[in-house]
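K.L.:
sequence and predicted structure, then a few things I'm wondering about:
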Amino acid sequence: MPSEDTELKKAGLRVTLPRLKILQILEAGIEDHLSAEDIYQQLRDSGDDVGIATVYRVLTQFEAAGIIIRHNFANGAAVYELDRGGHHDHMVCTDSGAVTEFHSDEIEQLQEQIAADHGYQLVGHNLVLYVKPLK
C-alpha cells in the first residue's frame, strides 16, 4: 500500500501536515463515511491544531484530485469516503443515519438493461436507498 506522501504527490498535491493528518484519518477506516466536522473533531481529539476551514479546503482539494468521493445524502451534511476504485451503492438508515455500502450484480445489470431499453448506454450512476429498520 502506498504511503500517504506518495498518494498526495501522485495526486499533484504538496505534502503538508494537515493533508497528511486528514488522509490518515480517512485511511484509518474507523468509519467509511465522515463529515468535515467528524474529521475536525478527530483532529482536535488527537491534539492536532487544524482549523475547520483547513479541513474543508483539504477535502475540496482531495475531491478535485480524485482521492475522495463526496456524498450528499438526504439526511444531512456531506460525507466523504476514500475513492478505492470499484463501484458500490449505499443504503442510508432514516432513523440513525448509518450508511451501509453494498454491491449487487443484479441491480447493475437491471440498470444497464433499463438504459438500453430507452436507447442509452449507462456510463455511471449513483444509487442510494433510504431505509428504516424492520419493526
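P.N.:
Here it is on my side, so go on.

K.L.:
alpha carbons only for contacts and neighbour counts from here, please
P.N.:
Will do.

K.L.:
and the residue nearest in space to the middle of the chain, helix, strand or coil?
P.N.:
Closest to where the C-alpha atoms of the chain average out (CA atoms, centre = their mean) is Glu81, at 2.1 Å. In three-state terms, and counting by DSSP: H, G, I helix; E, B strand; the rest coil, Glu81 is strand.

K.L.:
residues touching it, list them.
P.N.:
Glu81 makes contact with 26, 32-34, 68-70, according to CA atoms under 8 Å, 6 or more residues apart in numbering.

K.L.:
if we use 10 Å, what do you get?
P.N.:
Each residue near Glu81 by CA atoms under 10 Å, 6 or more residues apart in numbering is listed here: 26-27, 29, 31-35, 63, 67-71.

K.L.:
same question for His71.
P.N.:
33-35, 77-81, 90, 126, 128.

K.L.:
nearest to Glu4 among those residues?
P.N.:
In terms of CA to CA, no member of these lies closer to Glu4 than Glu81, at 15.3 Å.

K.L.:
try this one side by side with the last:
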Amino acid sequence: MSHPARIEEHDDALRAAGLRVTRQRRAILQVLTQADDHPDVPELHRRVQAEEPAVSLATVYRTLAALSEKGVVQKLAFEGAPARFETSDAPHHDHIVDLDTGEVIEFVSAEIERLQREVARRHGYEIVSHKLELYCRKR
C-alpha cells in the first residue's frame, strides 16, 4: 500500500474511533503498524517520541484505549506481563510466549487451525474467533 493510502487508512481508523486526527495520534498508529513485535505502552511511547517528541504517555494510553475499543488495535494480555498491542488488520496468527525472556513469537500452523475447526465441529460449533497462546521455556 502506498504511503498516502496508508496515511488515509490511519486517518479513517482514528475518525472511526471517534478521535480527532492529530500528528501525534497518526504517529502512534503508524509506529504500531510498522512494529514487527508487540510493544507495550512504554515501549510504544518511546518509539513514537522518536517521531513526535511532544507526544505524552497519556496520549498513547488514551489513543490505544479508543482504538482498541473500536477494534482497530488488539490488546494482548499475556499472563504475568504488561498489555501489549498489535494492529487488528494483521493476518491471523498465534503466539508463543517465552517465559524466561518475555519474547513473543508469532506463528501460523495450518494443522492447528484444522484441528481447532474439527474439535469445534465435533462439539456442534463453528469457530467465530479464537486465539492460541503457548507459554514455553527453551529446552
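P.N.:
Alright, I've got the coordinates. In this text, all values refer to a predicted model and were calculated from it rather than measured experimentally.

K.L.:
drop the TM-score for these two in here.
P.N.:
Superposed pair, TM-score by TM-score structural alignment, normalised by the length of the first structure: 0.87. Supporting alignment: 133 aligned residues with a CA RMSD of 1.8 Å.

K.L.:
closest one to Phe102 of the first structure out of the contacts of Glu81 of the first structure, please.
P.N.:
Distances from Phe102 of the first structure to the contacts of Glu81 of the first structure, taken by CA to CA, are shortest for Asp32, at 12.6 Å.

K.L.:
which one in the second structure is aligned with the closest one?
P.N.:
Using TM-score structural alignment, the partner of Asp32 of the first structure in the second structure is Asp37.

K.L.:
run a quick neighbour tally on the spatially closest residue to its match that is not a sequence neighbour.
P.N.:
When the adjacent residues along the chain are set aside, Asp37 of the second structure lies closest to Val104, with 7.4 Å between them (CA to CA, 6 or more residues apart in numbering). Neighbourhood size, Val104 of the second structure [other CA atoms under 10 Å]: 20.

K.L.:
which residues touch Val104 of the second structure?
P.N.:
Applying CA under 10 Å, 6+ apart, the residues near Val104 of the second structure are 37-39, 78, 84, 94-98, 133-135.

K.L.:
now for the residue nearest to the centre of the first structure: what does it line up with in the second structure?
P.N.:
Using TM-score structural alignment, Glu81 of the first structure pairs with Glu86 in the second structure.

K.L.:
I'd like to know how far the residue nearest to the centre of the first structure sits from Leu110 of the first structure.
P.N.:
Distance of Glu81 of the first structure to Leu110 of the first structure, given as CA to CA, to the nearest Å: 26 Å.

K.L.:
quick check: closest non-adjacent residue to Val73 of the second structure.
P.N.:
Closest to Val73 of the second structure by CA to CA, 6+ apart is Thr87, at 4.2 Å.

K.L.:
nope, Ala27 of the second structure is what I was after
P.N.:
Val48 (6.2 Å).

K.L.:
what's next to the helix or strand where that neighbour lies, contact-wise?
P.N.:
Using DSSP states H and E, Val48 of the second structure falls within helix 41-51. With contact meaning CA under 10 Å, 6+ apart, helix 41-51 of the second structure is reached by 23-32, 35, 38-39, 52-61, 64, 82-85.

K.L.:
that one: what's the following helix or strand?
P.N.:
helix 57-69.

K.L.:
equivalent range in the first structure for whatever helix or strand comes next after that following helix?
P.N.:
For helix 57-69 of the second structure, the following helix or strand on the C-terminal side (DSSP H and E) is strand 73-76. Using TM-score structural alignment, the residues of the first structure aligned to strand 73-76 of the second structure are 68-71.

K.L.:
and stretch 116-136 of the second structure, by the same measure?
P.N.:
Against the first structure, stretch 116-136 of the second structure falls on residues 111-131 (TM-score structural alignment).

K.L.:
same question for the matching stretch: list its buried residues.
P.N.:
By neighbour count on 16 or more other CA atoms under 10 Å, the buried set for stretch 111-131 of the first structure is 111-112, 128, 130.

K.L.:
could these be laid out in CSV, adding secondary structure and distance to Ser3 of the first structure?
P.N.:
Listed next are those as CSV, based on DSSP: H, G, I helix; E, B strand; the rest coil; distance: CA to CA, whole Å:
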residue, secondary structure, distance to Ser3 of the first structure
Gln111, helix, 37
Glu112, helix, 37
Val128, strand, 32
Tyr130, strand, 36
